[in-house]
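Colleague: structure here, sequence nowhere to be found:
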C-alpha cells in the first residue's frame, strides 16, 4: 500500500453482501424444516401433519435466499407435501388432506413474489446508499495520509446507522502556511446537520490557503457559518433566533519548516498531545465561543502553540465529544488516555483504529453521538513516495 494513499475515514454501515448479515442457522433453516416435516410426519401417518413446517420453510427462504433458490425450495416443498399426502394423509383424511395440500402449495409458492419484492426493495436501498455515500464523500473529501513529514489519519462514524455522515466534520489542507487541520461539531446531529457541515468544510478548504493567521481564519469561518444560517433561514422561511445555530471547532496549523503546532479553539473539546514521557490534555486558555456566535464574542481570538517537530516524538489528537462523552452501561465516560499511550508510537492510523474500537467496546457498540478523530504526527524521515 502506498504511504501516500488517501484516508477517507468514513465507515460504511452496509455489508458488502446481504448474506454477511445472516447467521448460519438462518441459511440452513429452510432445508432443516423440510427434513423435520418428513421425519415427524412419515412415522406417524395421519396423526400429525408436517405441512406447517413446509410452509414455514418457504416463508423463511423468501427472506434469506436468492429468487432461484426460493423457487427450488417451493418445488421441494411441493414434492415433500405430495409424498406426505400419499404416504398417509390421503387414506386417513381423504378430501381434507387434498385441500390441506393445495393450501400448502399455494402458500409455498407465495414465497416467490415475496422474494421478488424483497430483492427489488434491496436494490432500491443499495442504489440510495450509493448515492448517499457519494454525496457524503463530497461533503467530507478524502484526506491525504502524508504531506512531507506530516502523517495524518482520520476516522469518522455517524451515530445514525442510516448515514455515513452526521453533524461532526473534519478537513485538512496543505497551504502556504503549512498543514492546516479542522475538526468540528454542528449543534445537533443526524442528517439535518449535513448542510452546516458542507458550508463550513467548503469555506475552510478555500480560506485556509489565503488567510495568514489562525485567528483570521477562525473569523472567516465564523462569518461563513453565520451567513449560511441566515440564508438557510431565509430560504425556508423560518425565524432564526440569535445563538440558536452554531458549530464548535478547533483549527490546528503545523508549519512545514517549524517545530511547533498552533491551535485555536472555538468552544471545542480539548486536544491531546502524547509522547513517551507525558500525555497533555490541551485545553486552550481562551477557547472562545463556537463559530456562528462571533457577534457575541468581544474577546481576543488568540491561538496557542506547543512544541511539535520531527524530533519531539509527539502525536496530536483532535476529536469531537463523541469520543469524550461516550458512556458505558453504568454512565461512565470513556477516557482515551491509556489507549493513546499504548498506540501512539504505531502511527496515526493505529491510533484512530484503536480509539474507535475502544469506544465501541466501551458503549457496547451503541454510539449516541457522531464521532470524528484526527491524529497527526511528524517524522524525521517521510517514506519515499510511490504510485497509488
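Modeller: Cool, the structure landed. Since this is a predicted model, take the numbers as computed values, not measurements.
Colleague: going forward, measure contacts and count neighbours with C-alpha atoms only.
Modeller: Fine.
Colleague: which residue sits farthest out from the middle of this protein?
Modeller: residue 91 (60.3 Å; C-alpha atoms, centre = their mean).
Colleague: secondary structure element holding that residue?
Modeller: helix 90-93 (DSSP states H and E).
Colleague: buried ones in that helix?
Modeller: residue 90 (16 or more other C-alpha atoms under 10 Å).
Colleague: just to be sure, residue 276 is in a strand?
Modeller: No - checked against DSSP: H, G, I helix; E, B strand; the rest coil, residue 276 lies outside a strand; its state is coil.
Colleague: that one: how many residues sit nearby?
Modeller: Using other C-alpha atoms under 10 Å, residue 276 has 12 other residues around it.
Colleague: pull out the buried positions in the helix or strand that the helix holding residue 91 is followed by.
Modeller: Sequence order places helix 95-109 as the next helix or strand after helix 90-93, per DSSP H and E. Neighbour counts over helix 95-109 (16+ other C-alpha under 10 Å) mark 97, 98, 100, 101, 104, 105, 107, 108, 109 as buried.
Colleague: this is the comparison structure:
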C-alpha cells in the first residue's frame, strides 16, 4: 500500500498568487509604484510653472496648474491631494502677480484651482475607501480558497507534487475548477475536476465535490465507491442541467495507479521522455449525469513506476486559444518543458501558456502534476510494471 504522510505543512502553497496563471504585481513592486506616483503631479506643476516663467505669459498658463491635483486624486491620499493643490495655488498666485493679470481674472483662475483641488480630494477619499473594501474582499477570497483548495505541499508520501490554479473571473481566487490531494489509509488519492458554468454557483458546486471527496477518500477502501459517494451527493444537490467532469486517481499499491475518468480530459503520463494520453477504456458520463445515462464509471489500473509522472488538468488549459484561434498544444509543450521537478515543469508551462494566449486566460484553469521519484538502488526487474496499459477495468458497484 502507498501509505502517505503529509510533510512540510508550513510550506507555502504552490498555487499562491505569484505562482498562478495570471501574472500579478508583487507587493514590493506595488509599494515602489505608490512611492513614485505622487511625484508625477508635482513634476507637472513645476514644469507648467517653468514654461510660464520662461514664456513670459504667466497668467495664460494658470488653468494648467489644475492638472496637478486632478492627477494626484489617482495616486495620493486626500491630504496629499490638498498639499499638491496648495502648492499649485501658491505657484498660481506668484505667476498671476508676475504676469500682471487683472485681479478678477486671477481670482477666477485661483478659485477654479481650489475647486478642482477639493473635488480631487473627495475623489481620492472615495478611491481610498474602495481600495480598503477591495482589500477586505480579497482577504475573504483568500480565506475561501484556503478552505476550498487547500495548499498542497511539494511532497506527499512518496510523491512529488505541484499545483497551479487560476480563476478566470477578474480579481477572483477561486472558480469552477477544483482539485484536491489527500493521503489516506488506502494510499494517496486525488481529484481534478471542472464544474459546468462559472461564478458563485460553480464555486458552490466545486466546494461540494471537494468536501465529499475528502470525506469519502478516507472512508472508502474502493476508489469507485469514492466516486459513487460524489455522484449520489451531486444527484441530490445539482440541477438537471448541471454536471461536473472529473478524474479521480489513487495509488493503491507499489507501481499501481487507479484512475476513474468521468467525462474529463484524459490525463497525460510522462514515461521515459514520452507523453502518453491515458484515454479511458470505457468512457463514462460526467458526475451528476449517471441517472440520465445509466452508464457507470469504470476503474482503470495503470502501471506507475519510478520516474513516471501523471499530469491532470482542466479544459481551461487545452482550450486556451492564441490570437490565431489555435488551441494550446499541452502534450507538445509538456514534452518540451518536463523535468524532474514538478514545480519547475508547471512554472515553465505557466509562462508558455501565458505567452500563447497573450497574457490572460478566458477560463478557469488547473494543473496538478504527480511524480514518483526514482529510488536509488531500487531494482526494476521483470516483475516491475513497465507498460502503460490497462491491467484491469471493472464497473462501479
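Modeller: Alright, I've got the coordinates. Quick caveat, the model's predicted, so the values are computed rather than measured.
Colleague: hang on, the earlier thing: measure the residue farthest from the centre of the first structure to residue 97 of the first structure for me?
Modeller: In this view, residue 91 of the first structure and residue 97 of the first structure are 9 Å apart by C-alpha to C-alpha, to the nearest Å.
Colleague: what residue of the second structure matches up with residue 41 of the first structure?
Modeller: If you follow residue 41 of the first structure across to the second structure using TM-score structural alignment, you land on residue 52.
Colleague: for that match, what are its contacts?
Modeller: Neighbour list for residue 52 of the second structure: 58, 59, 60, 61, 95 [criterion: C-alpha atoms under 8 Å, 6 or more residues apart in numbering].
Colleague: ok, which pair from those residues is furthest apart?
Modeller: The distance between the two most remote of the contacts of residue 52 of the second structure (C-alpha to C-alpha) is 9.3 Å, for 60 and 95.
Colleague: for those two, indicate the residue with more neighbours.
Modeller: Taking other C-alpha under 10 Å, residue 60 of the second structure and residue 95 do not tie; residue 95 has more neighbours (24 against 15).
Colleague: any idea how far residue 332 of the second structure is from that one?
Modeller: In this view, residue 95 of the second structure and residue 332 of the second structure are 66 Å apart by C-alpha to C-alpha.
Colleague: got the buried residues for stretch 293-302 of the first structure?
Modeller: Neighbour-count burial for stretch 293-302 of the first structure, counted by 16+ other C-alpha under 10 Å, picks out 293, 294, 301, 302.
Colleague: what of stretch 226-236 of the second structure?
Modeller: 226, 227, 228, 229, 230, 231, 234, 235.
Colleague: just to check, the second one is in contact with residue 248?
Modeller: In this case it means residue 227 of the second structure. Yes - using C-alpha atoms under 8 Å, residue 227 of the second structure is in contact with residue 248, at 7.4 Å.
Colleague: mutual contacts of those two, please.
Modeller: By C-alpha under 8 Å, 6+ apart, the residues touching both residue 227 of the second structure and residue 248 are residue 260.
Colleague: of the buried residues of stretch 226-236 of the second structure, which is the nearest to residue 169 of the second structure?
Modeller: Among those, and counting by C-alpha to C-alpha, the member closest to residue 169 of the second structure is residue 234, at 24.0 Å.
Colleague: mind checking the SS state of the equivalent of the closest one over in the first structure?
Modeller: Residue 234 of the second structure maps onto residue 225 of the first structure when the alignment is built from TM-score structural alignment. With three-state DSSP as the basis, residue 225 of the first structure sits in helix.
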